[in-house]
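> Sequence plus the predicted model coming up.
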Amino acid sequence: MGEGLYASVLKKAFPCLPIEEEGRLNDAKIRENFIERLFIYHDWQVTMEHGFTGKELVNFHTRHKLALMAHHPHKSRELGRLVGTLDKENSSTLMLEYLQGLMAILSFIATPAKHANVLQHCLGYFKKVLSAQDKQELLNTISNYQRGLLPLIVPITLLKHHLSHHPQPYLEMQSYLSPYPEELMLRNHI
């Protein structure tokens, strides 16, 4: 079945806009990925409304760094290096290249192994403040998620619990921990 006229016009006008076939949204992982891409794309649009600056790009990339890492760690690092090349002469070209790279990375479905890697990375921010027992509990929860025994929301909720008791500004700003409204409950199913 071919692409509809509306979808074709939309893709032409907004080539980086996340679009997904309706039937594919019945798959929980694809649905979660699509909604995450929509919210990050919206954040990009809001950020760009205020004007494009190097500082805005760095802040945007920093906010979504862990989310990108969960989708494709290698390409995420490449995109980070691209941010570092920004100067006034190449800003409009770089902005488009960044957005295309961002959406390409996010189109990869994050796997349990990649989520576990990001969660363990987050745990590193607590190494000096959590007890050995709390660290082990979080590691066990991450492992149980990775083995398919728990949904993703469980280790994330535990991580956010520790974050509420031991604030970590870098983690608090990460979209990865709250990529969209909790009421959507998408991470309860993956």
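Okay, I see it. Residues are numbered from 1 along each chain as shown.
> from here on, contacts and neighbour counts on C-alpha atoms
Fine.
> Tell me where the chain has helices.
Taking DSSP state H as the test, the helices found in the chain are 5-13, 28-49, 54-63, 65-71, 73-83, 91-106, 112-123, 132-146, 153-165, 169-172.
> between those helices, which gets nearest to Pro179?
Among the helices of the chain, helix 28-49 comes nearest to Pro179, with 6.0 Å by CA to CA.
> Which strands and helices lie in contact with that closest one?
helix 54-63, helix 91-106 (3 or more CA pairs under 8 Å, 6 or more residues apart in numbering; DSSP states H and E).
> same for the last one, what does it pack against?
In this case it means helix 91-106. Secondary-structure packing of helix 91-106 (3+ CA pairs under 8 Å, 6+ apart): helix 28-49, helix 65-71, helix 73-83.
> just the first one next, same as before
Using 3+ CA pairs under 8 Å, 6+ apart, the elements in contact with helix 54-63 are helix 28-49, helix 73-83.
> And that helix, what's buried?
Going by neighbour count (16 or more other CA atoms under 10 Å), the buried part of helix 54-63 is Gly54, Leu57, Phe60, His61, Thr62, Arg63.
> how much space between the residue lying closest to the second one once chain neighbours are set aside and Asn59?
So that's Leu57. Leaving aside its sequence neighbours, Leu57 sits nearest to Val83 (CA to CA, 6 or more residues apart in numbering; 7.1 Å). In this view, Val83 and Asn59 are 10 Å apart by CA to CA, to the nearest Å.
> want to compare, so here's the second one:
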Amino acid sequence: MSIPVGISACVLGHKVRFDGGHKQNRFVVDELANYVDFRPVCPEIGIGMTIPRPTIRLLQLPDGDERLVEVKNQDKDHTSKMKDFAHKQVSTFDELCGYVVCAKSPTCGMERVKLYIPNGNTVPGGSVGVYTKELMAKMPWLPVEEDGRLQDPVLRENFVARIFSLNDFYLSLRENRTPGAFVDFHSRYKLVLMAHSPMAYKKMGRLVASVKEWDMDEFYYEYRQQLMDAIKERASRKNKTNVLMHLQGYFKRSLTKRQKQELSELIDNYREGHLPILAPLVLIKHYLNEYPVPYLQLQTFLDPYPQELKLRYGL
């Protein structure tokens, strides 16, 4: 079953932009689409605007209020319609595991969207698109990323990993909210958490230890938010090196001196930035096949998403 992911329709290649064009993203269309079921939305079309249509932008009024107005006629204000549309759309998104939005868009941009003041100047730092602001406010756990930022291999890998993790969370726990199910899920994500945030790893360990004291529905939502907050943090090379060394420790009684040295050298080369993380991981997975360790075989860190996506080649 494909993973449901929302997307700005123009990023998927639909010709819905103000000038009748699109902003198709090749990674999204050629690679990620093989694993997810994209749910395209064009907020402008959603509120009844035409193709082509007048250009719109964000305008900050003297009182600080932000409005979505037409560039050539600022009296034409689409803010209320857009907020209403966003509210209705988000209420149907419970099953989504991610969302790809269009960068710089006054409706869909995730950050640094140009925010104008009446004299035509812009506010430093910009703002967030009206539609995406509602999306992120109502669904703070949801992985959201801009099309342009997906060109960065680190951001791309992090976003895709979060999509697959949230989907795994839903498949594992949406219909099975029991203490044992939460413990099992958390056990599989220990190394993922260790790589992304050692602090969250400790905090969530304490949370899971108290699971029997919680109402299961409340725990479900709390755990989901903490999990997604934790893995949104970029997994540093230092943290991932610590995870690799942790994995290496499970084989200290199985490997020969030469094998230990070979693995240590690969981990050191990764730590120093000379090799991608795939180099030590391939050898670790080889040893895991030779000398099975049930706990490690269940670790999501080893295979967080399909290897065909080639996301770890540049990490």
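Structure received. The model shown is predicted, which means the values in this text are computed figures rather than measured ones.
> quick one on the thing from earlier: mind listing what the counterpart of the residue nearest to Leu57 of structure 1 in structure 2 touches?
If you follow Val83 of structure 1 across to structure 2 using TM-score structural alignment, you land on Val208. Applying CA atoms under 8 Å, 6 or more residues apart in numbering, we find Val208 of structure 2 in contact with Phe182, Val183, His186.
> As CSV, those residues with distance to Leu266 of structure 2 would be great.
Putting the contacts of Val208 of structure 2 into CSV (distance: CA to CA, whole Å) gives the following:
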residue, distance to Leu266 of structure 2
Phe182, 34
Val183, 32
His186, 28
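> Would you agree Tyr180 of structure 1 is in contact with Glu36?
Yes - checked against CA atoms under 8 Å, the pair Tyr180 of structure 1 and Glu36 is within contact range at 6.7 Å.
> More neighbours: which of the two?
Glu36 (22 against 18; other CA atoms under 10 Å).
> In structure 2, what sits opposite that one in the alignment?
Glu36 of structure 1 maps onto Ala161 in structure 2, by TM-score structural alignment.
> aligned partner of Lys88 of structure 2 in structure 1?
Checking with TM-score structural alignment, Lys88 of structure 2 has no match.
> How much space separates Lys88 of structure 2 from Ala209 of structure 2?
For Lys88 of structure 2, the distance to Ala209 of structure 2 (CA to CA) stands at 38 Å.
> try Leu155 of structure 2
The value you get for Leu155 of structure 2 to Ala209 of structure 2, if CA to CA is used, is 31 Å.
> Between those two, tell me which one has more neighbours.
Neighbours were counted for Leu155 of structure 2 and for Ala209 using other CA under 10 Å; Leu155 has more, 16 against 11.
> you'd agree the more buried one is up against Arg149?
Yes - with contact defined as CA under 8 Å, Leu155 of structure 2 counts as touching Arg149 (6.6 Å).
> What residues does the counterpart of Val129 of structure 1 in structure 2 make contact with?
Under the alignment by TM-score structural alignment, Val129 of structure 1 pairs with Ser254 in structure 2. When contacts are counted by CA under 8 Å, 6+ apart, Ser254 of structure 2 touches Tyr291.
> 10 Å instead, please
Applying CA atoms under 10 Å, 6 or more residues apart in numbering to Ser254 of structure 2 gives the contacts Lys260, Tyr287, Glu290, Tyr291.
> so how many other residues sit close to the first one?
Using other CA under 10 Å, Lys260 of structure 2 has 16 neighbouring residues.
> Same check on the third one?
When neighbours are defined as other CA under 10 Å, Glu290 of structure 2 has 10 of them.
> How about the last one?
Residues within reach of Tyr291 of structure 2, counting by other CA under 10 Å, total 13.
> Touching, it and Leu255? I think so.
Yes - checked against CA atoms under 10 Å, the pair Tyr291 of structure 2 and Leu255 is within contact range at 9.1 Å.
> about what we covered before: may I see the helices of structure 1 organised as CSV, with distance to Asn188 of structure 1 added?
Formatted as CSV, these follow (distance: least, CA to CA, whole Å):
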stretch, distance to Asn188 of structure 1
helix 5-13, 30
helix 28-49, 9
helix 54-63, 23
helix 65-71, 17
helix 73-83, 23
helix 91-106, 20
helix 112-123, 13
helix 132-146, 11
helix 153-165, 5
helix 169-172, 21
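> hey, which of the ones you listed is tucked in deepest?
helix 65-71 (a mean of 23; mean count of other CA atoms under 10 Å).
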